[in-house]
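Trainee: Here is the input, now give the coordinates:
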Amino acid sequence: MMNFSNELRDELDEIEAAGLTKRERLLTSPQGAHITTVQGPALNFCANNYLGLANHPEVVAAAHEGLDGMGFGTASVRFICGTHTQHRELEKEIAEFLGTEDAILFPSAFDANGALFEVLLGNEDAVISDSLNHASIIDGVRLSKAKRFRYENRNMAELEQCLKDAQGSRRILVVTDGVFSMDGYIAPLAEITALAEQYGAAVAVDDSHATGILGSHGAGTPAHAGLSDRVDIVTGTLGKALGGASGGFVASTGEVVELLKQRGRPYLFSNAVAPSLVAGARTALRLAREGDDLRERLTKNAEHFRSRMTEAGFDLLPGSHPIVAVMFPGEDGARQASAIAEDMLKLGVYVIAFSFPVVPQGRARIRVQLSAAHSEADVDACVDAFIASRDRVAHR
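Mentor: Here you go, the predicted structure:
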């Protein structure tokens, strides 16, 4: 065991020497635009709290009611004795929200993607995945015995070639993120669905970074593209715009949902989502559906941040989503991004640097995530901190 530990220590030392160590920062307050860390108060620009619902008083009150009425936990998986009436109510509400026949809850969106491919696809089938899809999709696909194809991010010529290569398979499933979490790019669903229909494939979208944000009433990228009736499966999370707690879902036809209930391992072998989280998520979902004003504020904040950062000479990936990647390319980019993020916390702005293996080598970045809870003054303070920290790091 000593040799094993020493080998792991060597690997950790290599990660540290490359400037790639990821460190947790401890919060001492609820999630929000303004938080407190052990280092002191800070503006938070790295949460998935897009609509500002993570500590919304109505969501918190609903969670308290769920806790008081249904207890702390289910102590069971769903099919034994872990299904409360509100689990089914939330599933129905998600399905109605997204325009599908039914939905099924999982402990996390990672589990939802972990269940999907193994259940639906066998060795006679094919799955085609975008190269920048989330790790949960990659891991879920690995669990499947299907033939695997991959196309470069949003490259429709490569997708079409994959579809041609997959012909003769019993089932073909194209899977893409709705919004790519490290870049803020929105998937070209119109082109994807058109190609899928041409070659007889189904389409699945992981909409974790779009549900509640994009489309009519926040119904996600299929609604944003006007294609809700042409996307076969939507997976998503309760852990971002919809209250920011935990839990995930698959929304699709009744047959897909029922088969996942019968064979989805994360559903069959994991405790049901806790009652307080279900109750809070139901309220968060209602607030999101009614939250056009929140989405308008979120859009304005993202536009203002992009405009000011561009004027200040920062390298931003293009887009309109509230995920904004501030790029630090090259061999020294990871160190530079990490140093600037650390310095910004001293100025009271909390952002996180991302580097390999979370993003490709040489493509380090600080991912900024805007929220409807931020004021214009908050956004200006974030930009000012970027400028000041860039200058301070450059002169060290």
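Trainee: drop to CA atoms for contacts and neighbour counts, all remaining ones
Mentor: OK.
Trainee: Would you map the helices across the protein?
Mentor: Along the chain, counting by DSSP state H, helices occupy 2-17, 57-70, 85-98, 109-120, 135-143, 156-165, 189-198, 221-224, 254-263, 265-268, 275-289, 292-311, 333-346, 376-394.
Trainee: who does the fifth one touch, helix- and strand-wise?
Mentor: Pointing back at helix 135-143 there. On a contact count with 3 or more CA pairs under 8 Å, 6 or more residues apart in numbering; DSSP states H and E, helix 135-143 meets helix 109-120.
Trainee: contact partners of the helix it packs on?
Mentor: Helix 109-120 is contacted by residues 105-106, 136-137, 139-141, 143-145, 208, 235-238, 247-250, 256, 259-260, 263-267 when judged by CA atoms under 8 Å, 6 or more residues apart in numbering.
Trainee: try stretch 345-354
Mentor: 39-46, 334, 337-338, 341, 344, 364-368, 381-382, 385.
Trainee: Pull out the buried positions in it.
Mentor: By 16 or more other CA atoms under 10 Å, the buried positions in stretch 345-354 come out as 345, 347, 348, 349, 350, 351, 352, 353, 354.
Trainee: How about stretch 181-196?
Mentor: Result for stretch 181-196 [16+ other CA under 10 Å]: buried residues 181-189, 192-193, 195-196.
Trainee: With distance to residue 131 added, can I get these in TSV?
Mentor: Formatted as TSV, those follow (distance: CA to CA, whole Å):
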residue	distance to residue 131
181	13
182	12
183	13
184	15
185	13
186	14
187	12
188	14
189	15
192	14
193	17
195	17
196	17
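Trainee: list the contacts for residue 38?
Mentor: Counting by CA under 8 Å, 6+ apart, residue 38 touches 25, 26, 27, 28.
Trainee: one more, for comparison:
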Amino acid sequence: MPFNLSLAGRAAAGLKRSVPAIDRVNGRWLHAGGEQYLNFAGNDYLGLSRAPELQAASEQAARDYGVGAVASPLVVGHQAIHRELEAELCDWLGLEAVMLFSSGFSANQAVVKALLGKEHTLWQDRLNHASLQEAGLLSPARLVRFAHNDMAALEGRLRPSAGLIVSEGVFSMDGDTAPWPELVKLARQSGNWLMIDDAHGLGVLGNEGRGTLDEQGLAPTSVNIFMGTFGKALGVSGAFVGGSRALVEYLHNFGRSYIYSTHLPPPQAAAVLAAVRLVRRADDKRAHLRNLVSQFRAGVAALPLQLLPSATAIQPLVVGEEAATLALAAALKQQGLWTGAIRPPTVPKGSARLRITLSAAHTEADVQRLIDALHSAL
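Mentor: Next comes the predicted model:
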């Protein structure tokens, strides 16, 4: 069968993927195969996934509502706890209306496929997440990808009032941020809609963790569509799309992955609600995370690897070759450190890397241990 040949080709190129046999992730620790590792590969940027407040909220909601939503939101799945979460998100982020999704992937699919027809153009940053890229390929709209964060390249390809510009707030593999004041300016000048996917900025950046737009001095109304996820800094899972009431009402009617999916389980919605309330007052965690980022960057600056310019929790060390990247990750694992070895097609060929992620759950001693291990492995 063709898939056997494809898998063999990936294996030969050092690109074959497999699901790691993780036993459990417990705060900053990861347990696998009877061993314990410091975890520098997850997205729990504020260390909230094990917060007792989230666990208590989830347990109480399971008693009050049951463990499942039992239906799609437009049938009987959308309950009081979901409405309470939506109201909290609107208050936190200054959005007129929001709607909840089971994942960021389904949220991005719903937006792009529902809003754009064959008469439209979708402009995407070349490094946008796979969920956005795939949504663009499945949409009937004309897909135009512009060079990463290159506003001149985007401006040269824009057409007036023709569709939607989409970019991430914080890029998931590079850790850098998009220039949102320039994106907002180009969208307004051209009359096109603008969407932010702030999966990796929400909770970490901005006042009260409101995300990339707030960090760059912009109001949420600077964009037409605000997408964020609950599985990174908030420590749970799921996603939301926010904007005007008219946008949300339209997606209620035409967003197929919303209409035809079972809603978020009530315990999950309750845990997210508790997480939002913690994030809003987590300035100490954000300050600690910033200090860890500075410590790490200073500690690895002399390594013979390219450290990409990122001020966020995502710190990519570019190794280049796939085999060397896997070998470095294995060497760190031998020292009790778990890191993500990221290879093509997730990143461009020749830029295989360790995607090192820091969390407010880490200590300075944890980060120093990682720095020392990298120096000894190289």
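Trainee: which of the contacts of residue 38 of structure 1 still touch in structure 2?
Mentor: For those, the aligned pairs still in contact in structure 2 (both residues aligned by TM-score structural alignment, their matches' CA atoms under 8 Å) are 26, 27, 28.
Trainee: The second one: how many residues sit nearby?
Mentor: Spelled out, it's residue 27 of structure 1. Using other CA atoms under 10 Å, residue 27 of structure 1 is surrounded by 15 other residues.
Trainee: That one pairs with which position in structure 2?
Mentor: Residue pairing (TM-score structural alignment): residue 27 of structure 1 is matched to residue 22 of structure 2.
Trainee: Would you enumerate the residues in contact with that match?
Mentor: Counting by CA under 8 Å, 6+ apart, residue 22 of structure 2 has contacts 30, 31, 32, 33.
Trainee: mind checking how far the third one is from residue 20 of structure 2?
Mentor: The span separating residue 32 of structure 2 from residue 20 of structure 2 equals 9 Å under the rule CA to CA, to the nearest Å.
Trainee: you'd agree residue 136 of structure 2 is up against residue 130?
Mentor: No: the criterion here is CA atoms under 8 Å, and residue 136 of structure 2 misses it with residue 130 at 9.7 Å.
Trainee: more crowded one of those two?
Mentor: Neighbours around residue 136 of structure 2 and residue 130, counted as other CA under 10 Å, are more numerous at residue 136. The numbers are 24 against 12.
Trainee: Now do the same for the more buried one: its match in structure 1.
Mentor: Matched by TM-score structural alignment, residue 136 of structure 2 corresponds to residue 141 in structure 1.
Trainee: Residue 256 of structure 2 now?
Mentor: Here residue 256 of structure 2 is matched to residue 265 in structure 1, going by TM-score structural alignment.
Trainee: same question, residue 348 of structure 2
Mentor: Match for residue 348 of structure 2 (TM-score structural alignment): residue 360.
Trainee: Next, count neighbours for its match.
Mentor: 11.
Trainee: thinking again about what came up before, please report how far the match of residue 256 of structure 2 lies from residue 368 of structure 1.
Mentor: For residue 265 of structure 1 relative to residue 368 of structure 1 (CA to CA), the value is 35 Å.
Trainee: So which of those two has more stuff around it?
Mentor: residue 368 (25 against 17).
Trainee: which residues does that one contact?
Mentor: Neighbours of residue 368 of structure 1 in contact, by CA under 8 Å, 6+ apart: 45, 46, 322, 323, 324, 325, 326, 351, 352.
Trainee: 10 Å instead?
Mentor: The contact partners of residue 368 of structure 1, by CA atoms under 10 Å, 6 or more residues apart in numbering, come to 44-48, 182, 184, 302, 305, 322-326, 350-353, 382.
Trainee: likewise residue 315 of structure 1?
Mentor: Counting by CA under 10 Å, 6+ apart, residue 315 of structure 1 touches 309, 325, 326, 327, 328, 329, 365.
Trainee: That one matches what in structure 2?
Mentor: Mapped onto structure 2 by TM-score structural alignment, residue 315 of structure 1 lines up with residue 306.
Trainee: now the helices of structure 1 in a markdown table, with distance to residue 149 of structure 1?
Mentor: Listed next are these as a markdown table, based on distance: least, CA to CA, whole Å:
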| stretch | distance to residue 149 of structure 1 |
| --- | --- |
| helix 2-17 | 31 |
| helix 57-70 | 41 |
| helix 85-98 | 28 |
| helix 109-120 | 14 |
| helix 135-143 | 10 |
| helix 156-165 | 6 |
| helix 189-198 | 14 |
| helix 221-224 | 23 |
| helix 254-263 | 22 |
| helix 265-268 | 24 |
| helix 275-289 | 35 |
| helix 292-311 | 34 |
| helix 333-346 | 30 |
| helix 376-394 | 40 |
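Trainee: Among these, which comes closest to residue 242 of structure 1?
Mentor: Nearest of the helices of structure 1 to residue 242 of structure 1, taken as CA to CA: helix 275-289 at 5.2 Å.
Trainee: so residue 129 of structure 1 touches residue 173, yeah?
Mentor: Yes: counting by CA atoms under 10 Å, residue 129 of structure 1 does reach residue 173; the two are 8.5 Å apart.
Trainee: Pull up the overlap in contacts between these two.
Mentor: By CA under 10 Å, 6+ apart, the residues touching both residue 129 of structure 1 and residue 173 are 148, 204.
Trainee: What is the burial count for the residue nearest to residue 364 of structure 1 when sequence neighbours are not counted?
Mentor: Closest residue to residue 364 of structure 1 apart from its sequence neighbours, by CA to CA, 6 or more residues apart in numbering: residue 355 at 4.6 Å. Here the count is done by other CA under 10 Å, and residue 355 of structure 1 has 25 residues near it.
Trainee: so residue 355 of structure 1 makes contact with residue 325?
Mentor: No: here residue 355 of structure 1 does not reach residue 325: they are 11.9 Å apart, not a contact under CA under 10 Å.
Trainee: Overlap in contacts, these two.
Mentor: With CA under 10 Å, 6+ apart as the test, residue 355 of structure 1 and residue 325 both reach 364, 365, 366.
Trainee: how near is the residue lying closest to the last one once chain neighbours are set aside to residue 336 of structure 1?
Mentor: Just to be clear, that refers to residue 366 of structure 1. Leaving aside its chain neighbours, residue 366 of structure 1 sits nearest to residue 353 (4.3 Å; criterion: CA to CA, 6+ apart). Taking CA to CA as the measure, residue 353 of structure 1 falls 9 Å from residue 336 of structure 1.
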